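Engineer: From the sequence below, what's the structure:
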Amino acid sequence: MNLYFRLFWLLLWQVRRCKRIGFLDTSKIKYRTMPSDCDINFHLTNSRYAAFMDLARTYMMAEMGVLKRLIKLKWMPIVNASEFTYIRDIKPFEIFTIESKIVGWDEKYFYIEQRFITERGLHCIVHVRGVFIAKRQQIPITKVIKTVGFTGKTPTLPPEVIKWISFLNLKKAVNMA
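Structural biologist: Presented below is the predicted three-dimensional model:
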């Protein structure tokens, strides 16, 4: 339930007061770990990372100035795959920042990197692969890029993302045979 309150707070308050960033810039949003976010080990539970990341990506789109436009078009962001690397735990009541940025795209997917950081350092790095859909159809990446007004050069995907894409392709090939 507390994530609904955080979502309402994000949409009603934070989005209206966010700074503007470029399409490839890093978005930063802070949260505090509440006891209800923790598991029996008294740290942020794994499922909450993904939930907080959803909020952070929504905030990132607002900072880019594209959230309202995408909502008007009824384009929905969909996560296709994600991979998490946990480094250290986040304790109850600890303040953490989620840094989110688009690291690139290919002919089908966007790739986003999200990092969880506290005063103690880096806690988790996550890569997310996603698309936008409308009326059950995927929106072509070229159309999304044009709609958000990005005219710069397509960034080169980081080596770890390229390896991850290869792994995802292998996984699909093995399991779809």
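Engineer: drop to CA atoms for contacts and neighbour counts, all remaining ones
Structural biologist: Noted.
Engineer: How about stretch 81-89, which residues are buried there?
Structural biologist: Ser82 (16 or more other CA atoms under 10 Å).
Engineer: And for stretch 18-37?
Structural biologist: Cys18, Phe23, Leu24, Thr26, Ser27, Lys28, Ile29, Thr33, Asp37.
Engineer: quick one: terminal-to-terminal distance for it?
Structural biologist: Length of stretch 18-37, first residue to last, CA to CA, to the nearest Å: 25 Å.
Engineer: How about residues contacting that stretch?
Structural biologist: 2, 42-45, 48, 56, 59-60, 62-65, 90-103, 150 (CA atoms under 8 Å, 6 or more residues apart in numbering).
Engineer: for the chain, which strand is longest?
Structural biologist: strand 121-134 (DSSP state E).
Engineer: Run through who's touching that strand.
Structural biologist: In contact with strand 121-134 (CA under 8 Å, 6+ apart) are residues 74-90, 108-117, 138-139, 141, 144, 161.
Engineer: Next secondary structure after it?
Structural biologist: strand 137-138 (DSSP states H and E).
Engineer: And the contacts of that following strand?
Structural biologist: Contacts for strand 137-138 (CA under 8 Å, 6+ apart): Val131, Phe132.
Engineer: Kindly recompute the last result at 10 Å.
Structural biologist: Contacting residues not belonging to strand 137-138 are listed as Trp75, Met76, Pro77, Ile78, Lys108, Tyr109, Val131, Phe132 [CA atoms under 10 Å, 6 or more residues apart in numbering].
Engineer: which residues touch the third one?
Structural biologist: Under the criterion of CA under 10 Å, 6+ apart, the contact list for Pro77 reads Asp54, Arg57, Thr58, Leu70, Ile71, Gly130, Val131, Phe132, Ile133, Ala134, Gln138, Ile139.
Engineer: Also this sequence, please, to line up against the first:
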Amino acid sequence: MHLLLRTLLMLFRSARRQPLAVWDSSSLPLRVLPTDIDIALHVNNGMYLSLMDLGRFDLMVRSGVWKRMRRRGWGPVVSAETIAFRKSLQLWQQYTIETRIIGLDAKAIYFEQRMVSDGEIYARAYIATRLVTKAGPVSQEEILQEFGEPPLDLVLPEWIHEWRAASALPGSRTPAPHAWGSSA
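Structural biologist: The predicted structure follows:
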């Protein structure tokens, strides 16, 4: 909710920026705001992932895919993400969120995103997303029909498959009981 107004403003502005193909990289210029920082006066670790949502929306809007997704009743959801930090973004610092799709498999669309300032990577994340409707997940065939075929050189790195397998939880229709054990 804390990024709702910022997201709406970004959606409006992205629609007026230079169009991209969905397989292109997008670059979204931003500045660190007081609502982005924590008590240490730098961007809060959890805020990086929230801000990266804006980068994915920018790519979807500028490529025209967002409008087609909404028309079909598709909504994006994150199913897994991992992030590494190198440097801290400070209050009022200018930076860009660099976003690109790095591949797809039968269950997800994978993004690489970077927070970049002065030509240096401050943080990098990999995000697995799904498109869903009220009826369930959208198939890869339907996604490619809307997105178009990916470039031939777009090959999902093998480690992504390993990461997804190692970090996966059971599906939402499969029980996933919580039990740490009895030791306290």
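Engineer: Among the contacts of stretch 18-37 of structure 1, name the buried ones.
Structural biologist: 43-45, 48, 56, 59-60, 62-65, 90-92, 96-103.
Engineer: Out of these, list just those in helices.
Structural biologist: In helices, judged by DSSP state H, the following of these are found: Arg48, Ala56, Tyr59, Met60, Ala62, Glu63, Met64.
Engineer: could those residues go into CSV alongside distance to Pro155 of structure 1?
Structural biologist: Shown next, in CSV, are these (distance: CA to CA, whole Å):
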residue, distance to Pro155 of structure 1
Arg48, 30
Ala56, 21
Tyr59, 22
Met60, 18
Ala62, 21
Glu63, 20
Met64, 17
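Engineer: Quick one: the helices in structure 2, in order.
Structural biologist: Going by DSSP H, structure 2 shows helices at 4-14, 45-62, 65-71, 140-147, 158-167.
Engineer: most tightly surrounded among these?
Structural biologist: Using mean count of other CA atoms under 10 Å, the stretch among the helices of structure 2 with the largest mean neighbour count is helix 45-62, at a mean of 21.
Engineer: Have a look at how far, on average, that helix is from structure 1.
Structural biologist: Superposing on structure 1 and averaging over aligned pairs (mean CA distance after the TM-score superposition for structure 1), helix 45-62 of structure 2 comes out at 1.1 Å.
Engineer: by contact count, what packs against that helix?
Structural biologist: helix 4-14, strand 26-31, helix 65-71, strand 75-85, strand 94-104, strand 109-117, strand 120-133 (3 or more CA pairs under 10 Å, 6 or more residues apart in numbering; DSSP states H and E).
Engineer: among these, which is nearest Arg164 of structure 2?
Structural biologist: Comparing those against Arg164 of structure 2 with CA to CA, the closest turns out to be strand 75-85 (7.6 Å).
Engineer: distance from the closest one to structure 1 after superposition?
Structural biologist: Mean for strand 75-85 of structure 2 is 0.4 Å (mean CA distance after the TM-score superposition for structure 1).
Engineer: what do you get for stretch 97-104 of structure 2?
Structural biologist: Stretch 97-104 of structure 2 sits 0.5 Å off on average (mean CA distance after the TM-score superposition for structure 1).
Engineer: hmm, back to that, for Pro170 of structure 2, which of the helices and strands packed on helix 45-62 of structure 2 is the nearest?
Structural biologist: strand 75-85 (11.5 Å).
Engineer: any idea how far Glu99 of structure 1 is from the residue mapped onto Ala40 of structure 2 from structure 1?
Structural biologist: Aligned counterpart of Ala40 of structure 2 in structure 1: Asn41 (TM-score structural alignment). Asn41 of structure 1 sits 25 Å away from Glu99 of structure 1, going by CA to CA.
Engineer: before we move on, what about Asp89 of structure 1?
Structural biologist: 17 Å.
Engineer: got it, and Tyr49 of structure 1?
Structural biologist: 13 Å.
Engineer: so what sits against both of the two?
Structural biologist: Phe116.
Engineer: give the contact list for Pro140 of structure 1.
Structural biologist: Glu107, Lys108, Tyr109, Val131, Phe132, Ile133.
Engineer: now these as JSON lines including neighbour count and distance to Leu12 of structure 1?
Structural biologist: Shown next, in JSON lines, are these (neighbours: other CA atoms under 10 Å; distance: CA to CA, whole Å):
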{"residue": "Glu107", "neighbour count": "8", "distance to Leu12 of structure 1": "34"}
{"residue": "Lys108", "neighbour count": "14", "distance to Leu12 of structure 1": "32"}
{"residue": "Tyr109", "neighbour count": "18", "distance to Leu12 of structure 1": "29"}
{"residue": "Val131", "neighbour count": "20", "distance to Leu12 of structure 1": "25"}
{"residue": "Phe132", "neighbour count": "21", "distance to Leu12 of structure 1": "23"}
{"residue": "Ile133", "neighbour count": "15", "distance to Leu12 of structure 1": "24"}
